[in-house]
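*Asks:* Following is a predicted model, sequence given first.
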Amino acid sequence: MQFVDEASIIVEAGKGGNGCLSFRREKYVPKGGPDGGDGGHGGSVYLIGDDALNTLIDFKYQRFYKAQNGQPGQGRQMSGRAGEDLHIKVPVGTTVIDEDTLEVIADVTEIGQVVLVAQGGIRGLGNIHFKSSTNRAPRRTTPGTEGERRNLRFEMKVMADVGLLGLPNAGKSTLIRAVSAAKPKVANYPFTTLVPNLGVVKLGQHEHFVMADIPGLIEGASDGAGLGLRFLKHLTRTRLLFHVVDVAPFDESDPVEAAEAIVHELGQFSPTLAERPRWLVLNKLDLLPAEEREAVADEIVRRLGWDGPVFRVSAISGEGTDALVQAAHRWLTEQRRLENEDEEAAEHEREMRRRMEDEAVARTEARLGRKRKRDDEDDDDFDDDDYDVEVEYAP
C-alpha cells in the first residue's frame, strides 16, 4: 500500500432543518392554534482514531465529506429528524490543522479518540414557539442554520519509541531488519529507503518496542534538500534516537563530518527534537580489519566529543544488535516508570511534545505561507490577454 502522510480534505456539517408553519385543523376546531414543529439538528463531523490505519491514502481519492442535513419540522408539533453524524476514521498519530487559520484543531494520539471538527447546524423553530397572548396565530418560524464547513489538513506521524537517524546508506534499514520483523528494501546505494518503515522489536512474549526508520538525511536537508526533511516529523513522537554512523563509507568520506552534518540538520529542523536522548550507533564494523575496529571507533567518539552511550554493531551480521535493543528496552521501561511515578518528569515530557508541536505548526505556517505567496504571484501574472489568440487565414 502506498504510504501517504499528508492530505487535505473539506468537511461540511449538515444544515439544520427549518421550522414548520402549521395550524391545527380538526373537525369541530375551526380556529385551532399553531402546531408547527421544529426542524432537526444538522449532523456533525467527527474524527476517530483507528489503529488499523497506517496511511492517509484514502483521503487522496475522496476529499469532500458531508454530514446529513436535519429534516424540516412538520405539523402536529412533530419535530424533523436530526441529521446523522459523520464519523471519519483516521490513523492514530494524525495532527489535524485548519488550513484557513493554521490552527491545530487536535492531535489524534489514542485509539478510539473522538474529535469534533465541524459542528452541525442548529434546528429552526416552528411557529408554535411564537404564540402569545397578543398573537394567537403566529406566522413566524426560523430557518435552520448552515452547518460548519472547514478546510482541513491531516499530517500523520508514525507512533514509535525509537527513531533511526543517519545519512543515506548508513545501514539504518539493515539494522531494523536485523532486530525486528520489518523487511524494508536494502541495497548498496543511497536513498534506498523512500518512506518511513516501522518495526516491532520483540524481547519476550509481552515485551516489545517500536522502531522507526526514515529516509536518510543529507547536508542541506533543513533547506529542503533530499527526502529526510519531509519525514523527520515522524521522529517527533519518539523518545529515543539512534544516530547510525557508517564507520567504513564506500566513498571514503569522513564519518565524523557525516555525523556532525546530521546533528546540524536535526537542530535546524527542530531544536527540541535535537534535545531528545541520542545514542551513537557505529555500524558496519565488519568492513574493517579486526585489529583496527576498536581504534577507528574510539577515534570517531573522540573527535565527536561524544559523552553519551555508544554501541558498536554490524547490522548485517547482527553483531552487537542484541545488546543495543536490550539497553533501549531497559531505558524505555525506566522512562515510562518515571513518568508514571513522577509528575515533574511527566510534565517535562508533555512540555517537550508541546514545543515540538509548536515548531511543527511554525513549519507548516511557513510552508503554506510560501505556497500562498507563489499562488498570489501567479494570480498577479494573470492577464486577460493571455488567452487572446490571433488567427491568420491561409490564402
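*Replies:* That came through fine. Numbers count the residues shown, from 1 in each chain.
*Asks:* CA only for contacts and neighbour counts going forward, please
*Replies:* Noted.
*Asks:* What segments of the chain are strands?
*Replies:* With DSSP state E as the criterion, the chain has strands at 6-12, 45-50, 64-66, 86-91, 94-98, 104-108, 114-118, 149-156, 162-165, 197-202, 208-213, 240-246, 278-283, 310-312.
*Asks:* closest one to Leu56 among these?
*Replies:* Closest approach to Leu56 among those is made by strand 6-12 (6.5 Å; Cα to Cα).
*Asks:* List of residues touching the closest one?
*Replies:* Applying Cα atoms under 8 Å, 6 or more residues apart in numbering, the contact partners of strand 6-12 are 45, 56-57, 59-60, 62-67, 117-118, 147-156.
*Asks:* re earlier: what would the strands of the chain look like in a markdown table with mean neighbour count and distance to Lys233?
*Replies:* Putting these into a markdown table (neighbours: other Cα atoms under 10 Å; distance: least, Cα to Cα, whole Å) gives the following:
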| stretch | mean neighbour count | distance to Lys233 |
| --- | --- | --- |
| strand 6-12 | 19 | 11 |
| strand 45-50 | 21 | 19 |
| strand 64-66 | 15 | 26 |
| strand 86-91 | 20 | 15 |
| strand 94-98 | 22 | 11 |
| strand 104-108 | 18 | 14 |
| strand 114-118 | 19 | 22 |
| strand 149-156 | 20 | 9 |
| strand 162-165 | 26 | 11 |
| strand 197-202 | 19 | 14 |
| strand 208-213 | 22 | 11 |
| strand 240-246 | 24 | 13 |
| strand 278-283 | 24 | 16 |
| strand 310-312 | 19 | 25 |
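*Asks:* let's bring in a second model and compare:
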Amino acid sequence: MEKSNFVDQIRVFCRSGHGGAGSKHFMRTKFNAMAGPDGGDGGRGGHIILRGSKHQWTLLHLRYYKNVLAEDGEAGSGNNCTGRYGKDIFIDVPLGTVARDEETGKVEAEILEDGQEIIWLKGGRGGLGNANFATPTNQAPEHAQPGLPGVEGWKVLELKVLADVGLVGFPNAGKSTLLSVMTAAKPKIADYAFTTLTPQLGMVEYRDGRSFCMADLPGIIEGAAEGKGLGHRFLRHIERNPVLLFLIPADSPNHAEEFRILVNELEKYNPELLHKQFIIAISKSDMLDGELKEAISHELPPNIPHIFISSMTNQGIVELKDLLWKVLNEDITDKNK
C-alpha cells in the first residue's frame, strides 16, 4: 500500500532541559584563605521552541523523532561563574500547527505565521549559588540551590490546513476534479469514494496576478462528527478555512437534504463552523437543462449563494472564481471594521 507523504498528526515525547545546580564555593586567595562565598548560579535548561515555516507543508519530517530532549544547564562554579545555558531545540512546523498535551488535551501553542517562535516547553531555571545568600549575619553560607527540573510529557502536534477556501462534500462529489481544473494541483482522481485521503492544496490564479488558496479535503460521510469514516481527522482541517464551498453533484437524489447533512455534521463537530461563509456549487451541471437548474435552485436555501458548474466543460468556472474572490474580500473587509 502506498504510504502518504502528508502527515497531519505526530505524537512525541518531549523534555526540556533541567537547570544546572548553583555552586557552593568559597574564594581562597594567597593572602586570604577565607575570602568569602563566590559560588556562581547554574545555567538554565534548554527550551523546546516551535517555529513556523512556510516551506513546510506536513509533519512528515518529525515522524521518526519520537523523543525530543533538550540539553541540561551547566552547574555554576567558583569565582561567581554562571553555568552555561542548555542548548535550545527548535522544531520547524508548518503554519496551522497546534500543539497539545496528550493527557489533558489542552492546547499549549499554535503556529500561524512564518518565523513565529513560541517557547513550548520552558527549560528549568538554574539554581542560585551560595554567593547570593551571604548576609551580614551569615557571611559564609553553606547553601546553594539545586536547578529546577525541566518539563516532560507526551505531546501531540496536529496540523490544520491553512487555506482560503475549503471544498466540502460527500465522497466522489467531484472535489478533486474541480481542484485540478481551478489550480495547478494534481490530486488523485478516480471514480470511487474516498479517492482523497489527505488534504490537497492548490493556488487559484485570479485576475491581475492575484490568487487565493483552495483545499480539497477528504469527503464527509454521515456520522463524521462521531468519528465515522475519516471523522475528526477531516473535520479539524476545515476550522481554518474562512470560506467553505459545498460541492453537491447534479445527479444527487436530494440536493437540499445532502446540504443539510453536510451542515449538520459540521455543527455537531463545532457549532462555530456555522459562522463561516458558505457557498453551494452544483457540480456535473453539464447534464442539466434550464428547467432542471431552476428546480434545483428552488430546493436550495435562499440566503446562501449558489452556482452551477461543470469541471469537464469548464461551465461556470470563471463565475465561481469571481464569486469566491468577492466573498473572500467581503469577509476580510468585515473583519477589519
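*Replies:* Now that the structure is in, tell me what you want to look at. Since the structure is predicted, the reported quantities are computational estimates derived from the model, not experimental observations.
*Asks:* hang on, the earlier thing: as JSON lines, the strands of structure 1 with distance to Val256 of structure 1 would be great.
*Replies:* As requested, the strands of structure 1 are arranged in JSON lines below (distance: least, Cα to Cα, whole Å):
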{"stretch": "strand 6-12", "distance to Val256 of structure 1": "34"}
{"stretch": "strand 45-50", "distance to Val256 of structure 1": "42"}
{"stretch": "strand 64-66", "distance to Val256 of structure 1": "49"}
{"stretch": "strand 86-91", "distance to Val256 of structure 1": "38"}
{"stretch": "strand 94-98", "distance to Val256 of structure 1": "35"}
{"stretch": "strand 104-108", "distance to Val256 of structure 1": "37"}
{"stretch": "strand 114-118", "distance to Val256 of structure 1": "46"}
{"stretch": "strand 149-156", "distance to Val256 of structure 1": "33"}
{"stretch": "strand 162-165", "distance to Val256 of structure 1": "14"}
{"stretch": "strand 197-202", "distance to Val256 of structure 1": "26"}
{"stretch": "strand 208-213", "distance to Val256 of structure 1": "21"}
{"stretch": "strand 240-246", "distance to Val256 of structure 1": "8"}
{"stretch": "strand 278-283", "distance to Val256 of structure 1": "11"}
{"stretch": "strand 310-312", "distance to Val256 of structure 1": "14"}
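*Asks:* Counterpart of Asp5 of structure 1 over in structure 2?
*Replies:* For Asp5 of structure 1, the aligned position in structure 2 is Asp8, judged by TM-score structural alignment.
*Asks:* my guess is that match meets Leu59, correct?
*Replies:* Yes - assessed by Cα atoms under 8 Å, Asp8 of structure 2 is found in contact with Leu59 at 5.8 Å.
*Asks:* which residues do those two both contact?
*Replies:* By Cα under 8 Å, 6+ apart, Asp8 of structure 2 and Leu59 have these common neighbours: Leu159.
*Asks:* Leu157 of structure 2 versus Asp334 of structure 2, what's the distance?
*Replies:* 32 Å (Cα to Cα, to the nearest Å).
*Asks:* follow-up on the earlier one: nearest to Ala181 of structure 1, out of the strands of structure 1?
*Replies:* Shortest distance between Ala181 of structure 1 and the strands of structure 1, using Cα to Cα, is found for strand 197-202: 6.2 Å.
*Asks:* wait, which of the strands of structure 1 is closest to Ser253 of structure 1?
*Replies:* strand 240-246 (9.7 Å).
*Asks:* What range does that closest one cover in structure 2?
*Replies:* By TM-score structural alignment, strand 240-246 of structure 1 lines up with residues 243-249 in structure 2.
*Asks:* Nearest residue to the residue positioned nearest the centre of structure 2 in space, please, no chain neighbours.
*Replies:* Nearest to the geometric centre of structure 2 sits Thr97, at 2.1 Å (Cα atoms, centre = their mean). Counting by Cα to Cα, 6 or more residues apart in numbering, Leu159 is the residue found nearest to Thr97 of structure 2 once chain neighbours are left out, at 4.4 Å.
*Asks:* ok, now Leu328 of structure 2?
*Replies:* Nearest residue to Leu328 of structure 2 in three dimensions, chain neighbours excluded: Val243, at 6.9 Å (Cα to Cα, 6+ apart).
*Asks:* Look up how far Ala185 of structure 2 lies from that neighbour.
*Replies:* For Val243 of structure 2 relative to Ala185 of structure 2 (Cα to Cα), the value is 19 Å.
*Asks:* Many thanks, I have nothing further to ask.
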